[in-house]
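Undergrad: what follows is a protein structure lacking sequence information:
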């Protein structure tokens, strides 16, 4: 496994460098997975934390979801760009032919403008215009003399400002798109957390399923050995004439049946290994596909730490789907505020000033602009309001209904979560209690078989009774292993439901 730096996992793409597994998880991941050659197949020793680490690095669901926060981040930049300054330039050259000598034969012009919108609603525009009108003709002077027309330079500068007073006035309304984009990025990060939690929970459940399948295989193999030992004992008794040959058939039949059970258990182990490999998303040519996976972690038997009240309280604050509901409501609240503002009249304060200079010489034309020989100032206001204002009112009512609908849906989700936490917490407690009861049942089954075996050795019991007690012991071992597995899977599901999975395994999603 690849580890970048200290406490940061290395993922395949820049977007996938968001998840970092730290502390204990990375201490486990900093060493290569242990493998041994056994017969024709390698054996891969895999801890739970190592399995989770591989899934975080390889799982395609996580890899796909990790792009969303980056996409949402760029969407924020896009909405903020509305307040960037905007520069424009226009240049033109026109040529004219006219029977009138006073018409310029060509006009060259250059227009420059710089504008910007502010978050509080105001906006300004700076404009500079420069033109050259070229003449090729004459005109009459007041005294009747012919005069040649000179080229004419004209320059002008203008500044205008517009300030909304009602509609679109204020930073809050004008930054609505930015605020919503940021909330949507929070949503994408929360959905990434949900994906990681789901994958980690699936890996944990699959890991414990493999542990249980291996325990079931061991129980089946032990039961087979006991049956085979009984067959040998019966064969020895037949050989010395202490037992009729027909009596051995029952033991042999049971041994054959248990051998079939071992084969079935081996198949279950292989299927469980494949399910775990699929979640860890190994490459098709990875030798892991042809290796036996041996879990190195034993199921936990530690009593559950959180009470039901603590579990519910933690879930209401940290469950990702509930957090996503809250974020969605925040977005709708902001959209509602914007829609309310859009119902107001469109009233704007407008101010502008301009100065112009014109002369046959460029320098004098520019001086005229600076000297303010031709100067104008305009102050005004405009007002517009849609009679009935139905479009804005309809948009407001839609936004309000959507907000109210989401609030009710949130309450419904809260209740569903509480019920789910209660059910999962009960499953944890029940599974924990089953560990003790199934363990006691297994211990008693061992004692019963041992006592019956002694009676059998003394000729006071039969094959049927021995085989029955062996079957009871096999079932008791299976029940104990299943109880341990079910308890650990219940713990994994509880962590998922209350939103504690990431903290449990020290997984950090960088924002």
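TA: The structure has been received and is ready for your questions. Owing to the predicted nature of the structure, the values given are computational and were not obtained by experimental measurement.
Undergrad: C-alpha from now on. contacts and neighbour counts both.
TA: Noted.
Undergrad: next, the buried residues of stretch 102-122.
TA: 103-107, 109, 111, 113, 115-122 (16 or more other Cα atoms under 10 Å).
Undergrad: show me which of the residues you listed is closest to residue 86.
TA: Lowest distance from residue 86 to these (Cα to Cα) belongs to residue 115, with 5.1 Å.
Undergrad: hang on, the earlier thing: and of the buried residues of stretch 102-122, the nearest to residue 34?
TA: Using Cα to Cα, residue 119 comes nearest to residue 34 of those, at 58.6 Å.
Undergrad: tell me the spacing between the closest one and residue 175.
TA: For residue 119, the distance to residue 175 equals 6 Å [Cα to Cα, to the nearest Å].
Undergrad: now the strands for the stretch 301-450 of the chain?
TA: Remark: strands assigned in the stretch 301-450 of the chain by DSSP state E, counting those that start in this stretch are 346-359, 374-384.
Undergrad: which one of those lies closest to residue 50?
TA: So among these, strand 346-359 is nearest, using Cα to Cα, at 61.7 Å.
Undergrad: and the closest one, which residues are buried?
TA: For strand 346-359, the neighbour count (16+ other Cα under 10 Å) marks 346, 347, 348, 350, 351, 352, 354, 355, 356, 357, 358, 359 as buried.
Undergrad: second structure follows, compare the two:
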């Protein structure tokens, strides 16, 4: 909103002041749709670089699940001919991937609570916990920093292509604005010349009319002067139309409304141009042409893709290291059929519920 107000204020000041070449270029760079579109594409290509680098970010993974089931049963160890079971699981951990082709899972912790009314289960609920550390290294496919970084390198190359294209569009907009501005200056100068020519022709008519009246000139000289005035009027109208058309074209180019009244600063200052050695023109053109730079980047990207897909044809061969710890805990099952199965054989350390599982895990037993 603030930008719109500032732009509107700037446009209002243009009615009282002439538009210069610099202000025309500034407005064109702000309002040209090609620049806005290319700028959005450049931002999109840069965001793809961040997205490609995200493969190496550490991720926190968590999962919670709950299952409650009731199943008809004819077992002698269930009551009311139904078997009820409940399972609650908690899992979380950290995982990631390294540029060398190494994937890892650290502090992969899991905790599961199982409850049942089956008479053969000595403990209910049962708490099972586990903690693991896993490292996997690719040995053939996806092995090495170069292969895993290819997508990032290609994203950077595409971003550079978008940057070069953005610079090319900016250069074209500046060149187009300068061309239309100087064309407007030319038509303005041409209009001033047409007006001065018309005034001169009208002065000649006045002079010839006086001389014809006093008899020093024939009437044909007056007719010739009047025809010249008519011709100059037509030329003045043409010059005025060309000037108005060039102003309208400039307005559209720099994003000013057609109904906005503007004047052009027609002061022309001589530019000091840099001298270039004719023998260096070809090298300068090749090194600075945007399409040459873009194509060279595309060729480099294509070579990297060939290397990547060649690597993807290799078989999967991995080496893995795993360290895992488990814990167990629970409470005595109130539905245990001790009359049939006898007293449950449960160690005392497994009769304190959840704390047993965590304690055994902490002691790494």
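TA: Received it, and whenever you're ready, just let me know what you need. Remember, it's a predicted structure, so these values are computed and weren't measured experimentally.
Undergrad: ok so, going back, quick check, nearest of the buried residues of strand 346-359 of structure 1 to residue 270 of structure 1?
TA: Checking these against residue 270 of structure 1 by Cα to Cα gives residue 346 as the nearest, at 71.0 Å.
Undergrad: list the contacts of stretch 479-492 of structure 1.
TA: The contact list for stretch 479-492 of structure 1 (Cα atoms under 8 Å, 6 or more residues apart in numbering) reads 201, 204-205, 208-209, 211-212, 215-216, 299-301, 304, 424, 427-428, 431-432, 434-435, 438-439, 442, 501.
Undergrad: and these, which are buried?
TA: Going by neighbour count (16+ other Cα under 10 Å), the contacts of stretch 479-492 of structure 1 have 201, 204-205, 208-209, 211-212, 215-216, 299, 424, 427-428, 431-432, 434-435, 438-439, 442, 501 buried.
Undergrad: now, which of the residues you listed lie within helices?
TA: Judged by DSSP state H, those include 201, 204-205, 208-209, 211-212, 215-216, 424, 427-428, 431-432, 434-435, 438-439, 442, 501 as members of helices.
Undergrad: residues in contact with the spatially most central residue of structure 1?
TA: Geometric centre of structure 1, nearest residue: residue 192, 1.0 Å, by Cα atoms, centre = their mean. Residue 192 of structure 1 sits next to 62, 65, 66 when contact means Cα under 8 Å, 6+ apart.
Undergrad: all the helices of the stretch 51-200 of structure 1, in order from the start?
TA: Using DSSP state H, counting those that start in this stretch, the helices of the stretch 51-200 of structure 1 run over residues 60-65, 67-80, 171-174, 176-239.
Undergrad: to residue 332 of structure 1, which of these lies closest?
TA: Comparing these under Cα to Cα, the one sitting nearest is helix 176-239, at 8.7 Å.
Undergrad: what's the first helix or strand after that closest one?
TA: Later in the chain than helix 176-239 of structure 1, the nearest helix or strand by DSSP states H and E is helix 248-280.
Undergrad: that following helix against structure 2, how far on average?
TA: Here helix 248-280 of structure 1, set against structure 2 after superposition, deviates by a mean of 1.1 Å using mean Cα distance after the TM-score superposition for structure 1.
Undergrad: and for the helix or strand just after that helix, what's in contact with it?
TA: Next along the chain after helix 248-280 of structure 1, taking DSSP H and E as the criterion, comes strand 292-295. Applying Cα under 8 Å, 6+ apart, the contact partners of strand 292-295 of structure 1 are 41, 42, 43, 44, 45, 46, 47, 48, 207, 210, 211, 273.
Undergrad: do stretch 173-189 of structure 2 as well
TA: Outside stretch 173-189 of structure 2, the residues that reach it (Cα under 8 Å, 6+ apart) are 21, 24-25, 28-29, 32, 239, 242-243, 246-247, 249-250, 253-254, 264-266.
Undergrad: for stretch 399-408 of structure 1, what is the distance to the chain centroid?
TA: Centroid separation between stretch 399-408 of structure 1 and its chain, computed with Cα atoms, centre = their mean, to the nearest Å, is 25 Å.
Undergrad: ok so, going back, okay if I get the buried residues of strand 346-359 of structure 1 as CSV plus distance to residue 494 of structure 1?
TA: Listed next are the buried residues of strand 346-359 of structure 1 as CSV, based on distance: Cα to Cα, whole Å:
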residue, distance to residue 494 of structure 1
346, 54
347, 56
348, 57
350, 62
351, 64
352, 66
354, 71
355, 74
356, 76
357, 79
358, 81
359, 84
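Undergrad: ok, these vs residue 473 of structure 1, which is closest?
TA: Relative to residue 473 of structure 1, and with distances defined as Cα to Cα, the nearest of those is residue 346, at 84.2 Å.
Undergrad: kindly state which residue of structure 1 is aligned to residue 66 of structure 2.
TA: When structure 1 is aligned by TM-score structural alignment, the residue opposite residue 66 of structure 2 is residue 92.
Undergrad: contact partners for its match?
TA: Residue 92 of structure 1 neighbours (Cα under 8 Å, 6+ apart): 108, 109, 110.
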